[in-house]
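In: Based on what follows, work out the 3D shape:
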Amino acid sequence: MLLFIIFSIFFSFDNVLLITLDTTRKDYINEKFSPFLYNFSKNSLSFENCRTPVPLTLPAHTSILTGLYPKKHKVRNNSSYRLNDKIKTIQEILKEKGFKTASFVSSFVLNKSYNLSKGFDLYDDELLENYDKKDFEMEERKAEDTAKRAINFLKKNKDEKIFLWVHFFDPHYPYLNHKEAPDGFSNYEKEIYYMDIYLKKVVEEFLKERDGLIVIVGDHGEALGEHGEETHGVFLYDCVLRVPLIIKNTKENTGKKIFENVSLIDIFPTILDFLKIKIPENVDGISLFKKIEKRNFYFESFLPSESFGWATPFSIFDGKYKFIFLPKKEIYDLEKDPKEEKNLIEKERKKAKDLFDLLQKEYTIKYEPREKLNLSIEDSKKLESLGYFSGSKPSEKDPKDLIWVVKALEEGKKFAEEKNYEKAKEIFSKILKGNPENYPALIQYGTVLREENDLDGALEIFKKARALNPTFIHSRFNLATIYFEKNNLKDAEDEFLKIIDLLPSFSESYFYLVRIYLQKNDIKRAKDIIEKAKENVKKDANLYFFEGLICARNSEFEKAIYLFENSLKYNPNYFDAKFNLAQSYYKFGKKELALKNFEESLNLNQNFPQIYLIIASIYLYDFENIEKAKEYFNLFLQKFPSHPEASNVKEILNSF
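Out: Model (predicted):
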């Protein structure tokens, strides 16, 4: 039976609160794990069969904010996709209508670089507040901190009509143990419980001063071991697709469970319809305040192809049957088999063929990446800490046959972090034997070889990774830095220049090139590359330091001093900047300032033998202070008794 949903009081209220719950399964919204949300849903519209079109954070949220399937908005995966400026978001529409728009997101996966920030007056993606890195080695903000910031925004903007999006990331892997949750819960369950506490605080603050619409929705679920998948992103089963969706008109105090099938793409038109704003014609979703017609739903995930080099899964669901397109095709009757345990492909061949034809005609079965964004090494590592790898290219390998690789990659990484390199190499070799186009396994294997100082072996592995995906920075940067370490400056230069072409904002490549040109005594090219860096990277300690290095090499000591001092303003503990500042002062004739800065350099790094000798020599020859000179010569001998200069220092001391 189809449903026609009408609120008994249906006015155009000004305020909208959208709360998205990352990695939240529908079946975990219950009295035990999420008591607030469970009770809140009783007086709201609770959609029991809402699914995400893609089980990944960035593309799922893009669908929420645009009302479009990934095929249209082109953000197909986390990591290297960026929303096109031409695609209209709900926050842009509401901003044009006079709303103050704000967002508080809790993960690096949604930071400004992916362009979901467009249309928000405030986009708060500042992370890592009050965290202990050894316990929390990823870029995430806990619900407590995100809620605090969102509540502060609500308190400061009581007289504004607002569209506020709050994103909680806590249930995402890796799962933390929260003392707020009862004993006996798994860490995933504790994350849900903990998030529920702060979700409640945001909703209650919104309700103090405002009427309007509250939408609470999951972006995707979590497999938790079902179908062999530990987390999400590889398969298109309902454990990762089915999410909670709760919609509350604050003027209504009655609740209802809605069993019709709906999608995240319906949130955009539903909010606009509630506010009586015209819904754009190109939107894929429908307003849930209108009659919910029977329709087909489409699902996809580019993660298997782009992370591991496997086939790309696509799926279509007609309300009863779900067909999954992969090399080994699947079809399930979700009415009789909601856990998708019985593949009916032999029994339902005609139905599978019909759904396949519809999927091909109405959606796609083609891997077609667009609007990609190259990532720096640092950003790639942040995503890897969340379990998102990248760099591979698709093949016809079925993810069902290789799902073990996902867990193996994590195990190999763990062994590498523990410096158990033999075990790590064993795991990565096993992965590559059956899955040679697995880019992350190649990168991890090459990194282990490099840690073992097997530079030649690492070079060969990183070359294979570069051949697999020439546009990804990871392999090229590793190749370039190994060439640099081996003093193969020509190949190093070529790789660093290519990296700059691919990712002009990647600062480290410029700074390596400065070192290369200074080694070649090519001051002009060093200056040219630092000017290019100033056009493409933000000012920081390194940018000032390397420009200062060029000036010092060119005997422009006054300018070098200015640049090194600016570098130290950004990073007061930057040893290289402090040491080169001291050298520049000395060469510029400011010997008191030189001595002061050399001594401060020693406080930053007491394991650099040359500083002791420089300070002692300045005291001896420039200030004729024999006692201070002896003090530093003796410190040198205590610290470095086997140093090649030790015998010369002893002769100097014996001469006093």
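In: hey, let's count contacts and neighbours off CA atoms from now on
Out: Fine.
In: who's in contact with the strand or helix carrying Lys350?
Out: Using DSSP states H and E, Lys350 falls within helix 349-362. Identification of contacts with helix 349-362 by CA atoms under 8 Å, 6 or more residues apart in numbering yields 298, 315-316, 323, 325, 330-331, 345, 365.
In: Following up with a second sequence; could you model it the same way so I can compare the two?
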Amino acid sequence: MLLTAPGCGGRDARLPGVNLVIITIDTLRFDRLGCYGYESIRTPMIDEWAREGVLFRDAIASVPLTLPSHTTFLTGQFPPKTGVHDNGAYTLGEEKTTIAEYLKKAGYQTGAILSAFPLNRKYGLNQGFDTYRDDIPREFVLYDERLISGPKAYNLQFESEQRRAEQVTPLVKEWLDSLNDDPFFLWLHYFDPHGIYDPPPPFSDMYSDLAYPSDLYDAEVTYLDHHLRDVKRLLEDRGVYDNTIILFTADHGEGLGDHLERYHDQFIYDTTVQIPFVIAGGAVPDEWPRMVSAPVRSADVLPTFLELAGVSHEDDIDGISLVPYLDGVEPFPEDLTQYVESYSPQHNLCVRLFGLRKNGWKYIEAPTPELYNLAEDPGETTNLADRHITKAAELRQELLAMIDSAEDIPEEVDFESRKKLEALGYIQRTERRIEMAENQEADPKDMARSIDGLHESMEYFTYGMLDSSLAVSLRLMEIFPGQPRIYDNVGNLQIRLGYYEDAVRTFRGVIQTQPRYIKGYFWAGMAYLRLEQFPEAARYLGKASAMDPTLDIARYNLGVALARSGDYSNAVREWETLIQNGSDDRSIQLAKRSMVDVKKALEEAKETGRPIQIETD
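Out: Sure, this is the predicted structure:
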């Protein structure tokens, strides 16, 4: 069923032939902009759009994560309907209709310029776009010398698949130059200021008086703002700015340490789901209000833009058109339901989170339910669920009705996609928390200190401060026993730093209390390998490989330990198995090279009678 966009009453387009632009900024917290009251930052272009257009003070994204959040923007549907809940593991179905498909059918030229791998066309958001520029250059330039010399430099430079704001502007010009006189729809996605925060000079020193991470985060935002000025200039030079509506917004915010969240996907507090939302451009009618305090959602973008263009849409959407309210035909609804969720806590062995904001209240469904009075407690610091039981039950009932029919069919994340997502700080392979029953999951609130500590350790690691990273991880291991990611951090760091005997003691102790922790055998085996105690190395690595045949790096190093023990035939057998069945390309290539070296050394020893001299990685 097709409907005229809500509020049209069958009339013509509100703004006939208007050009439509959506600019989404990844990880931009709404309260870090001058127009939202943050006085410590310089964002002149964004502030200019806010003055000339309409600034919405209470806009909410459905998910604090790139792919599912953008899916709601483009479809007008919340995640329970789109079926897209996380990065990498979900694809928008072809049966869904995007705003680009509606507008293309109505004669619009459609284009998208993307800046990060989570929005790659393989995840389905390219539907309806004539041009979808997800062809991101392989090399990502780093500026901070600590990052350049750090252990994650290669991953950040060559596996993260992201582009900076300065690389977007030439693509915008190229696309605009290719257009005819028909109206156009353009979606621009910027990945700045997503972590790791590495603004280029001179922006990098602009806020040196602020503490980390505000100094670098704010610098990235100002750098982004500088390049948004170029977008406005391109539209003006082409003579189309006065007939263009621009939505400036973000897919989600950033924790920046609030609620013990450094980044953005483990909770659904307003720090990460409340977003900037500004409708600007030369075509904004003079009679529209300059500021709106009523609630709006990312799902409202599709019906709003379609009504402006006079395009009909299907009725199975969650958003509403804002046009009648902007025109003053009706007052903005104050009781709009704002839905939020995050599936990301499951990567840390916690429950998924679901929430609802309505009439100034916010409810979060979790093992310990949460209820906040946002008018009195905008920072969400005082949980009122036990004091306002009726209100919590009312919101919970409405929330459960929304999620009971949710589509949830995750896909296996392929190895190459996993590498790119991990390089961007997303999605880690992890074993279940060891002592948990199979059906037990934790409340993310109870794991906040652990997760924040892991992020702190990873920041030290990324900047090459390995001893500091290890100190944090060892402290976490004592406070939160039984967490594989913490153990893995300790093992990786002790091996990298050459603390092999410490690693042996650490992981032999861990194995005694946690015998099902597979990587414990791996890390102990690696330590023995570095100590050149090859039989012990083979024993522990063999145990790890037997417990998890897909742990390719364990099988490769088992072959190394066997070869160095003189058991060449079994070493070759392990490498052949890895080459045949493995998925980790690096381990496979190492196995091929080592197998050639061993076979060559065996032939030379047979011909010369000299002892075998072989080096393996």
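In: ok so, going back, I only care about the contacts of helix 349-362 of structure 1 that end up buried; give me the ChimeraX line for that.
Out: Paste this into ChimeraX to select the buried members of the contacts of helix 349-362 of structure 1, with burial taken from 16 or more other CA atoms under 10 Å:
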select :298,315,316,323,325,330,331,345,365
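In: Kindly reformat the contacts of helix 349-362 of structure 1 as CSV containing secondary structure and distance to Asn478 of structure 1.
Out: Written out in CSV, the entries for the contacts of helix 349-362 of structure 1 read as follows (DSSP: H, G, I helix; E, B strand; the rest coil; distance: CA to CA, whole Å):
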residue, secondary structure, distance to Asn478 of structure 1
Tyr298, strand, 39
Ser315, strand, 37
Ile316, strand, 41
Phe323, strand, 42
Phe325, strand, 36
Glu330, strand, 40
Ile331, strand, 43
Ile345, coil, 45
Ile365, coil, 35
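In: got the contacts of helix 349-362 of structure 1 as a markdown table, with distance to Leu358 of structure 1 columns?
Out: Rendered in a markdown table, the data for these read as follows (distance: CA to CA, whole Å):
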| residue | distance to Leu358 of structure 1 |
| --- | --- |
| Tyr298 | 10 |
| Ser315 | 10 |
| Ile316 | 8 |
| Phe323 | 10 |
| Phe325 | 12 |
| Glu330 | 15 |
| Ile331 | 14 |
| Ile345 | 16 |
| Ile365 | 10 |
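In: closest to Lys591 of structure 1 among the contacts of helix 349-362 of structure 1?
Out: If you rank the contacts of helix 349-362 of structure 1 by distance to Lys591 of structure 1 using CA to CA, Ile365 comes first, at 71.2 Å.
In: burial of the alignment partner in structure 1 of Arg418 of structure 2, as a residue count?
Out: With TM-score structural alignment as the matching criterion, the partner of Arg418 of structure 2 in structure 1 is Ser380. Using other CA atoms under 10 Å as the criterion, Ser380 of structure 1 is surrounded by 19 other residues.
In: just Glu558 of structure 1 next, same as before
Out: Glu558 of structure 1 - counted by other CA under 10 Å - has 15 other residues nearby.
In: Helix or strand for it, just tell me which one.
Out: In the assignment (DSSP H and E), Glu558 of structure 1 maps to helix 557-570.
In: Can you show me the helices along the stretch 151-300 of structure 1?
Out: For the stretch 151-300 of structure 1, the helices defined by DSSP state H, counting those that start in this stretch cover 187-209, 238-241, 267-274.
In: now swap in the stretch 451-600 of structure 2 and tell me
Out: For the stretch 451-600 of structure 2, the helices defined by DSSP H, counting those that start in this stretch cover 466-479, 484-496, 500-513, 518-530, 534-547, 552-565, 568-581, 585-608.
In: Distance to Ala250 of structure 2 added to those helices, as TSV?
Out: What follows is the helices of the stretch 451-600 of structure 2, written out as TSV (distance: least, CA to CA, whole Å):
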stretch	distance to Ala250 of structure 2
helix 466-479	32
helix 484-496	30
helix 500-513	43
helix 518-530	38
helix 534-547	43
helix 552-565	39
helix 568-581	42
helix 585-608	36
